[in-house]
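**Q** build me a model:
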Amino acid sequence: MKVNDEEEPDIQSLAEEIARYLQGREQVADTLDGILQWWILRQRLHEERRRVERAMAYLHQQGTISIRTLPDGRLLYIGRPSATDKPHLDS
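**A** This next block holds a predicted model:
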């Protein structure tokens, strides 16, 4: 398959994503299925984790959620009920 310099932007973006995964990993090799499963998904999870962490910090600053630190140091994000939410009564 020939790739030209005017390749679609999403192909260029995917190529850059793969290049980021390869940084610091020497002598890596895989099949197309392995690249999809291990390289792409792993890189996306890593990048999404940072984005989600920033989004949760934003929600905390806005007062939408509260945060507790668990004994092992991980953070627990807790949704705050809105003023229109009714309390649930257990029967």
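**Q** only C-alpha atoms for contact and neighbour calcs from this point on.
**A** Noted.
**Q** have a look at this structure and report its longest helix.
**A** In terms of residue count, the longest helix belonging to the chain (DSSP state H) is helix 41-61.
**Q** which residues does that one contact?
**A** 17-18, 20-21, 65-67, 77 (C-alpha atoms under 8 Å, 6 or more residues apart in numbering).
**Q** of those residues, buried ones?
**A** 17-18, 21, 65-66 (16 or more other C-alpha atoms under 10 Å).
**Q** next, the second sequence, to be compared with the first:
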Amino acid sequence: MNASSQDELINDILEYLVSHPQAADSADGVSRWWLARNARAPSQADVERALATLVERGLLRRVELPDGTVIYCCEASARH
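**A** Predicted coordinates:
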């Protein structure tokens, strides 16, 4: 995925979070539900890279549940 496509994917995730600020999901859930209307159908690896970038930028929080599942949520909503 080129940088422009990665930026578009990141923007798609952020747009979803603007509409659903309390959303929290795994990378698979982000692909299936948050990006369901995305005609580009990004790969799981691309989604995981986008999520990692958003975590690095402080916009998403990565939370590991006791069973090892990793979920992502808006950093602001994670503080509540």
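**Q** please state their TM-score.
**A** After superposition, the two chains reach a TM-score of 0.41 (TM-score structural alignment, normalised by the length of the second structure), with 38 aligned residues with a C-alpha RMSD of 2.0 Å.
**Q** on that earlier part again, out of the buried ones among the contacts of helix 41-61 of the first structure, which are inside strands?
**A** Mapping these onto strands (DSSP state E) picks out 65-66.
**Q** of all the buried ones among the contacts of helix 41-61 of the first structure, which two lie farthest apart?
**A** The largest distance within those, taken as C-alpha to C-alpha, falls between I18 and S66 and amounts to 35.5 Å.
**Q** one step back: and the contacts of helix 41-61 of the first structure, which two are furthest apart?
**A** Going by C-alpha to C-alpha, the pair spanning the contacts of helix 41-61 of the first structure furthest: I18 and S66, at 35.5 Å.
**Q** show me where the second structure has its helices.
**A** Here the second structure has its helices, by DSSP H, at 3-19, 27-29, 44-56, 75-78.
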